[in-house]
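Student: Pasted the sequence and its predicted model underneath.
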Amino acid sequence: MTQDEPPPRPARARPTMREVAALAGVAIKTVSRVVNGVPTVDPAIVARVRAAADQLGYRPNLTASSLRRGDGRTATIGMLVEDAANPFSAALTRTVENVARERGVLVLVGSLDEDPARERELAQALIDRRVDGLVIVPAGRDQSYLISEQHTGTHLVFVDREAGLLDADAVVSDNRQGAIAAVNHLLKTGHRRIAYLGDRASIPTAAQRFDGYRHALEVAHIDYDDDIVRHTGSSEQAAITAAEQLLALPDPPTALFTSQNFVTIGAVRALRALGLQDTVAHVGFDDFPLADILSPGISVIAQDVEHLGRTAAGMLFSRLDGDTSPARTVTMPTRLIQRGSGEIAPGGHRHD
């Protein structure tokens, strides 16, 4: 700070309930009753208190309110997803947020980046902030670190993947059957050399989709060929590189099955860069924005993300409302959306 600069203005203290009471001309207890929504307060007094609160810019201390209520509830839940920027994660989060908002509950969101250590760190950070429950897309295979939290009353619901070494509610898609449907669709179109590009095989959903890919080939009596399989991770650039390598093979695949949305986007970029988008068939797992307006449109195995999110949120709030039934896993079906890329026959002809 230079000599000519005025000293920094001290931060103004937040308005208090006492100040609201003084301005409204009522007792502090009356302000408390209005803030907590007690229905027996005279409407005229409620209006006066709210007008005073608005004039002062008063906001209630929700943490203090939860302690006074005695039930320990904070009207917040935590949500941990793979990557908040991923279209699947974003849609899932928004759906849970919509359900929570209907109940006046705030959702605190964190991204895990498929890092089990980060999962533990963020889960504990949210629990330390006394969230009433957690919705988790787990990054690791061991959630036993949450057992003690479960016993002290933190409610947990896992979505997209089941918890490992922990008995907890889960809502998942039928990943294996979805992958089988994708490969069967390409087989029906006449393809026999179908490549697989997917996320890391250590991720449960990726492992299930890869298992579905292999099963569909086995049933069709097609030998598995490791040369046309790539576990790229979820990086779009890694998927571009992997797709380019596959398509440059002496005996390249005539069709691609990509088992994650960012991997699908990378494969689309590679096909278009090589001018093969109308020649090589392609089915992706998970829908993504603009997939329907590309030429050709991208055929996908779509998850019902809204149903996943609403079911997960519903299960969590049911637990918060006192449901003590045994933990259960709900499995949602997927569906094939045909848009053109998955209907390209070997040689580049469109199969209707």
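Tutor: Yep, that arrived. In this text, all values refer to a predicted model and were calculated from it rather than measured experimentally. Numbers count the residues shown, from 1 in each chain.

Student: can we go C-alpha only for contacts and neighbour counts from here?
Tutor: Fine.

Student: host element of residue 241?
Tutor: helix 236-247 (DSSP states H and E).

Student: which strands and helices sit next to that helix?
Tutor: Applying 3 or more Cα pairs under 8 Å, 6 or more residues apart in numbering; DSSP states H and E, one finds that helix 236-247 contacts strand 194-198, helix 261-273.

Student: Could you identify the helix or strand that succeeds it?
Tutor: Counting by DSSP H and E, what follows helix 236-247 is strand 255-258.

Student: ok, structure two:
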Amino acid sequence: MTTTLTQSGGDQDRPARSTMKDVAQLAGVSVKTVSRVVNGEPGASVEVRERVLQAADRLDYRHNLGASTLRRKDARSGIVGALLQDLGNSFSAGLLRALEDSLRESGLSVLAASLDEEPDRERGMVADLVARRADGLVLMPASHRHEYLISEQRVGLPLVFVDRKPHGVDCDSVTVDNRRGAAMATAHLIAGGHRRIAMLSDLEEIETAQERIAGYRSALEEASLDFDPALLVPSVRGEQEASTVVTNLLALPDPPTAFVTGRNILTVGAVRALRSAGLSHQVALVGFDDFPMADLVEPALTVIRQDVQRIGTEVGRILLERLAGDRSAPKHLVLAPSLICRGSGEIARG
């Protein structure tokens, strides 16, 4: 189960819920017996257990997991926090689903939230999840330094970074070789005869964006092509801005004949701009990150695919190992991306 986490607001009046005492009174048993039944503990007969459950159902009783957590020796809440950048983006959404699937059989629920590249929001959400006694934390950080998590690590909270590496704290991470992926995209376009290759990238301070820019530049250098600063546009944040940037680049006296887009939402903006200019079949495009319906546009999109299913599964596996008592050195798993050729990246220089 996945629940979206929002930071706490003000108190609101609400009807009082039934308590264990109410259930005990209706079932004609002690509060301790009700506690045994709702917590799945032994010590109650089948007949008593059924009577308690029927009373709880009649009273719409809901067990207070937070209260029982405080009483349990292992202090487990059954909740894992997942703080990703944008749950509305197909990459974060796919990763979250894979994580949820990997944890479900162990009885763990995922409490998720979007960080939107806001470090203060990250710290607030982490504090909220710690207060809720989350069993573990999956973090795609917005902040650049993570020493503030040392105290949580010290008390045994499992921490797994995803997509971005930890800095200032040594903990588990699952990332993709972003530099290699961007180099693959650029080299693929160079192999098609392109020499004027533009790149649109995310915020410059984001580590993944830095790595993808480095990969783009290394491929140009490897092919002995001069780097033109006018063809690299960093800090492009959305689809509309990407569309505008591509339109402006196409208006240069010596325009690019191919594009590398450093994020799926930027790819969508580039597709719109090329279609508006009537250049979808003349200008090549390779996007970083696959997304739904990328194979249905015309021409179908060539992309650098991150295996989101595997990323989420590996994160879940590491987290479960830590919860089971694994105290080995932090694991830093780096997965290789793959080039998916569909047509847009195979357009040769005109």
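Tutor: Yep, that arrived. These numbers were taken from a predicted model, which means no experiment stands behind them.

Student: Could you get me the TM-score between them?
Tutor: The TM-score (TM-score structural alignment, normalised by the length of the second structure) is 0.92; 338 aligned residues with a Cα RMSD of 1.6 Å.

Student: matching residues in the second structure for the helix holding residue 241 of the first structure?
Tutor: Matched against the second structure by TM-score structural alignment, helix 236-247 of the first structure falls on residues 239-250.

Student: Residues in contact with that stretch: which ones?
Tutor: 200, 231, 233, 236, 255-256, 265-274, 277 (Cα atoms under 8 Å, 6 or more residues apart in numbering).

Student: now the angle between helix 261-273 and the helix holding residue 241 of the first structure, please.
Tutor: 50 degrees (axes from the mean of the first three to the mean of the last three Cα atoms, to 10 degrees).

Student: Show me what residue 140 of the second structure lines up with in the first structure.
Tutor: Counting by TM-score structural alignment, the partner of residue 140 of the second structure is residue 137.

Student: Its match contacts residue 156, correct?
Tutor: No: proximity of residue 137 of the first structure to residue 156 does not meet the contact threshold set by Cα atoms under 8 Å, at 10.9 Å.

Student: still on that earlier bit, of the helices and strands packed on helix 236-247 of the first structure, flag the one that's most buried.
Tutor: Most buried of these, by mean neighbour count (mean count of other Cα atoms under 10 Å): strand 194-198, with a mean of 25.

Student: Show me what that strand is packed up against.
Tutor: helix 204-219, strand 229-231, helix 236-247, strand 255-258.

Student: quick one: the helices in the first structure?
Tutor: 17-24, 28-35, 43-56, 62-69, 87-102, 116-128, 147-151, 175-188, 204-219, 236-247, 261-273, 305-320 (DSSP state H).

Student: Reformat those helices as JSON lines; add distance to residue 161 of the first structure.
Tutor: Output for those, formatted as JSON lines (distance: least, Cα to Cα, whole Å):
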{"stretch": "helix 17-24", "distance to residue 161 of the first structure": "45"}
{"stretch": "helix 28-35", "distance to residue 161 of the first structure": "40"}
{"stretch": "helix 43-56", "distance to residue 161 of the first structure": "45"}
{"stretch": "helix 62-69", "distance to residue 161 of the first structure": "32"}
{"stretch": "helix 87-102", "distance to residue 161 of the first structure": "13"}
{"stretch": "helix 116-128", "distance to residue 161 of the first structure": "14"}
{"stretch": "helix 147-151", "distance to residue 161 of the first structure": "17"}
{"stretch": "helix 175-188", "distance to residue 161 of the first structure": "10"}
{"stretch": "helix 204-219", "distance to residue 161 of the first structure": "7"}
{"stretch": "helix 236-247", "distance to residue 161 of the first structure": "22"}
{"stretch": "helix 261-273", "distance to residue 161 of the first structure": "16"}
{"stretch": "helix 305-320", "distance to residue 161 of the first structure": "11"}
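
Student: right, and the ones you listed - which one's nearest residue 169 of the first structure?
Tutor: helix 305-320 (7.6 Å; Cα to Cα).

Student: ok so, going back, so how far does the match of helix 236-247 of the first structure sit from its counterpart in the first structure?
Tutor: Here stretch 239-250 of the second structure, set against the first structure after superposition, deviates by a mean of 1.0 Å using mean Cα distance after the TM-score superposition for the first structure.

Student: And that stretch, what's buried?
Tutor: Under the neighbour-count criterion of 16 or more other Cα atoms under 10 Å, stretch 239-250 of the second structure has 239-240, 242-247, 249-250 buried.

Student: What of stretch 43-62 of the first structure?
Tutor: Buried-residue list, stretch 43-62 of the first structure, by 16+ other Cα under 10 Å: 45-46, 48-50, 52-53, 58.

Student: Which position in the second structure pairs with residue 28 of the first structure?
Tutor: Match for residue 28 of the first structure (TM-score structural alignment): residue 31.

Student: wait, residue 195 of the first structure
Tutor: Checking TM-score structural alignment: residue 195 of the first structure goes with residue 198.

Student: what sits up against stretch 32-45 of the first structure?
Tutor: Against stretch 32-45 of the first structure from outside (Cα under 8 Å, 6+ apart): 17, 30, 46, 49, 60.

Student: correction: stretch 211-230 of the first structure
Tutor: 175-180, 183-184, 192, 194-198, 242, 246, 252-253.

Student: again, but for stretch 187-195 of the second structure
Tutor: By Cα under 8 Å, 6+ apart, stretch 187-195 of the second structure touches 197, 219-220, 223, 225, 257-258, 284, 286, 345-349.

Student: now swap in stretch 329-337 of the first structure and tell me
Tutor: 162, 169-175, 177-178, 181-182, 299-304, 308.

Student: Can you report how many residues lie near residue 195 of the second structure?
Tutor: Using other Cα atoms under 10 Å, residue 195 of the second structure has 17 neighbouring residues.

Student: Against residue 220 of the second structure, how distant is it?
Tutor: Distance of residue 195 of the second structure to residue 220 of the second structure, computed by Cα to Cα, to the nearest Å: 9 Å.

Student: Of all the helices and strands packed on strand 194-198 of the first structure, which one comes closest to residue 88 of the first structure?
Tutor: helix 204-219 (13.3 Å).

Student: Mean per-residue distance, that closest one versus the second structure.
Tutor: Mean deviation for helix 204-219 of the first structure: 0.7 Å (mean Cα distance after the TM-score superposition for the first structure).

Student: just checking, residue 166 of the second structure touches residue 146?
Tutor: Yes: taking contacts as Cα under 8 Å, residue 166 of the second structure lies within contact range of residue 146: 6.5 Å.

Student: Between the two, tell me which one has more neighbours.
Tutor: Using other Cα under 10 Å, the more surrounded residue of residue 166 of the second structure and residue 146 is residue 166, with 24 against 16.
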